[in-house]
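Participant: For reference, the sequence and a predicted model appear below.
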Amino acid sequence: MKWWQRLQTRMDELGWNKTDLHEKSGVPYDSINKYLRGDIDQPRGNVMQKLADAVERSVLWLRDGIDLEESTVSLSKAGLTAARLAGTVEAGTFREVDEFDQSERIEVALPRDLLFPNAKQLLFDCSGDSMNDLKPRPILQGDRLVCLAYDDVEHLVELKSGMVVVVERTRDSGHFREWSVKQLELYPDRAEFHPRSTNPKHKPIVIRQDHEADDGVTVKVIALVRRVMNEMPGF
């Protein structure tokens, strides 16, 4: 299902028409018309966020169809929750957004986060060596990251230097996306997202206040890394 089809489905649930969505989101009516016809694959700027907020859903749900609340698995009595695999984090690799298959998501039962029990947990598989020198514990090829969806906790958690986060970079009006894991360093005039690698090809992403990282490239934090998992070989 495309993102605009999810938007239309949610509008139908709410009993809204295009005018209602225009008034609730502040997005121009003509633009909404084009989105719902599928004329525009990816809105520019923060339009996707405005639409998601208006229909009371996350950007991850609207854009990618990731919504852990849809799970039918009842785990609360055991102190567990359902987490879904969102995708792969790999520095320097931009993938076409359409290549992410939303139809079959791997779902895993995990303990609830003790600090944020109501936040959605997302899983990312690590590819590459961009964090193989992270201290005190490296993140290696094949590791699975257990993360909190940042949309769910940004009003509760202040970003701080030293945090390990999943960063999304998009280019070509959102048609291509890179998910990578970085360690955050905050300064008065900028935020820096650093690889911690023995491989010198990996470079930090530097975001200055009120500026994009590069021409045509936008950067945002989408998840906070809370745990790292891996399985021992030989089984």
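Facilitator: All right, it came through fine. Numbering: from 1, shown residues only.
Participant: use CA for all of it now, contacts and neighbours both
Facilitator: Will do.
Participant: So which bits of the biggest helix by length in the chain are buried?
Facilitator: Ranked by residue count under DSSP state H, the longest helix found in the chain is helix 3-14. Under the neighbour-count criterion of 16 or more other CA atoms under 10 Å, helix 3-14 has 3-4, 6-8, 10-11 buried.
Participant: do the same with stretch 205-216
Facilitator: Of the residues in stretch 205-216, those buried (16+ other CA under 10 Å) are 205-207, 213.
Participant: okay, now the one to match up with it:
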Amino acid sequence: MHINVPDLGTNARGHVPSMGRDIGTPEIYLPGMVKDWLGEGLKLRNMSQAEFARQLSEKLGRNYMRTAVNKMVHGDRVITGQEMIAAAEILNMTAPGLSGAAPQEVTPSTEQLVSVVIAGKVEAGAFRAAPDYTDMEPETMFEPRDPQFPWARQVAFDLSGDSMNRLLPRPILAGDRIICVDFDDLGGRVPLRDGMVVVVEQTADGGHLREWSVKQIELYDDRIEYHPRSTNPTHKPIIVARDPDADDGRNVRILALVRRITNLVPF
């Protein structure tokens, strides 16, 4: 088994969909207000959606796919004030609602909401084919910036199964959404310690199969153990020897540090 954890050079970024940074959440323009404006601007500039996505990515410092632009043009995606201002600069056009009026400053939210990618499901024991994110726009949500790690990107996962239903002081149950910080972004400032709750990735078959699960860390001199906390005895810990030469065909790495648990109450 090959271990790849922060103090041994973790690089989890390549296994998580792109998580764009956001320096605050300005006001939001409804898609119906801008789709015609954006479509007309692209036609007037003879600019493809792919080229617009490239320039928007460069201007805002995050990854935009052509599919995201297509959704904007068809009114299927909300556009933030930052995106609107950037689009107006790229297309050299006045943003909707500002025609004939003095430009208005877009004020960031005092709560510092940031865009959070919903990366997918985590489920112990479920190895699945690793997806190809080449041209897929991830679902996103907005959450407050993490107060302890404000520089780190955040990512969300949805829990399936019962592998953490005995976690103390608060279990993580099926249907819960966990809000995490990207471990790679912590840059080695947060050493591993007993009791940390993390999202762990195991890959097999040369990376073609992947399992994402939530585990709690137990540290020992000769090994690191990633434990489920469950009433279900079928869930077993992932045990990784501190031996760089040990290799059983699996790769284990920490993707994220769990920070919050949320759940919508059905009605």
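Facilitator: Everything's here; your move. It should be emphasised that the depicted structure is a prediction, and the values quoted were computed from it without experimental measurement.
Participant: List the TM-score for the superposed pair.
Facilitator: After superposition, the two chains reach a TM-score of 0.69 (TM-score structural alignment, normalised by the length of the first structure), with 179 aligned residues with a CA RMSD of 2.5 Å.
Participant: residue range for the very next helix or strand once past the longest helix of the first structure in the second structure?
Facilitator: Downstream of helix 3-14 of the first structure, the first helix or strand assigned by DSSP states H and E is helix 18-25. Per TM-score structural alignment, helix 18-25 of the first structure has no counterpart in the second structure.
Participant: Likewise for stretch 83-94 of the first structure?
Facilitator: Going by TM-score structural alignment: stretch 83-94 of the first structure matches residues 116-127.
Participant: same deal with stretch 171-187 of the first structure?
Facilitator: Going by TM-score structural alignment: stretch 171-187 of the first structure matches residues 204-220.
Participant: quick one: contacts of that stretch?
Facilitator: Contacts with stretch 204-220 of the second structure, where a contact means CA atoms under 8 Å, 6 or more residues apart in numbering, come from 121-130, 163-164, 193-203, 224-229, 249-251.
Participant: again with stretch 69-83 of the first structure
Facilitator: 68, 107-112, 120-123.
Participant: With distance to residue 20 of the first structure added, can I get those residues in TSV?
Facilitator: Output for these, formatted as TSV (distance: CA to CA, whole Å):
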residue	distance to residue 20 of the first structure
68	27
107	35
108	37
109	38
110	39
111	39
112	37
120	28
121	32
122	32
123	35
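Participant: in the first structure, which spans are helices?
Facilitator: With DSSP H as the criterion, the first structure has helices at 3-14, 18-25, 29-37, 47-54, 59-64, 150-153.
Participant: For residue 173 of the second structure, see how far away the residue lying closest to residue 178 of the second structure once chain neighbours are set aside is.
Facilitator: Spatial nearest neighbour of residue 178 of the second structure, chain neighbours left out: residue 261 (4.5 Å); criterion: CA to CA, 6 or more residues apart in numbering. Noted for residue 261 of the second structure: a distance of 9 Å to residue 173 of the second structure, by CA to CA, to the nearest Å.
Participant: which residues does residue 3 of the first structure contact?
Facilitator: Neighbouring residues of residue 3 of the first structure by CA under 8 Å, 6+ apart: 62-65.
Participant: Apply 7 Å and report the result again.
Facilitator: Applying CA atoms under 7 Å, 6 or more residues apart in numbering to residue 3 of the first structure gives the contacts 62-64.
Participant: Over which residues of the first structure does the helix of greatest length in the second structure lie when aligned?
Facilitator: What stands out as the longest helix in the second structure, according to DSSP H, is helix 31-44. Aligning helix 31-44 of the second structure against the first structure (TM-score structural alignment) gives no matching residues.
Participant: just to revisit the earlier point, with respect to residue 224 of the first structure, which of the contacts of residue 3 of the first structure is nearest?
Facilitator: Closest approach to residue 224 of the first structure among those (CA to CA): residue 64, at 18.1 Å.
Participant: Okay, and which of the contacts of stretch 204-220 of the second structure map to strands?
Facilitator: In this view, those that belong to strands under DSSP state E are 121-122, 128-129, 197-203, 224-227, 251.
Participant: Just the terminal-to-terminal distance for the match of stretch 83-94 of the first structure.
Facilitator: Note: stretch 116-127 of the second structure ends 24 Å apart using CA to CA.
Participant: try stretch 112-127 of the first structure
Facilitator: 25 Å.
Participant: List the buried residues for it?
Facilitator: 112-113, 119-127.
Participant: For it, what is the distance to the chain centroid?
Facilitator: 12 Å (CA atoms, centre = their mean, to the nearest Å).
Participant: residues in the second structure aligned with it?
Facilitator: Under TM-score structural alignment, the match for stretch 112-127 of the first structure is residues 145-160.
Participant: TSV please, covering the helices of the first structure and showing distance to residue 201 of the first structure.
Facilitator: Putting the helices of the first structure into TSV (distance: least, CA to CA, whole Å) gives the following:
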stretch	distance to residue 201 of the first structure
helix 3-14	34
helix 18-25	41
helix 29-37	38
helix 47-54	32
helix 59-64	30
helix 150-153	28
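Participant: In contact with residue 202 of the first structure, which residues?
Facilitator: 130, 195.
Participant: Repeat the analysis, applying 8 Å as the threshold.
Facilitator: Contacts of residue 202 of the first structure (CA under 8 Å, 6+ apart): 91-92, 130, 195.
Participant: What is the most widely separated pair among the residues you listed?
Facilitator: Checked with CA to CA, the contacts of residue 202 of the first structure reach their widest spread between 92 and 195, with 10.9 Å between them.
Participant: Neighbour count: those two, which is higher?
Facilitator: residue 195 (26 against 15; other CA atoms under 10 Å).
Participant: Confirm for me that that one is in contact with residue 201.
Facilitator: No - at 9.9 Å, residue 195 of the first structure does not count as touching residue 201 under the criterion of CA atoms under 8 Å.
Participant: quick check, residue 54 of the second structure in a helix?
Facilitator: Yes - under DSSP: H, G, I helix; E, B strand; the rest coil, residue 54 of the second structure falls within a helix.
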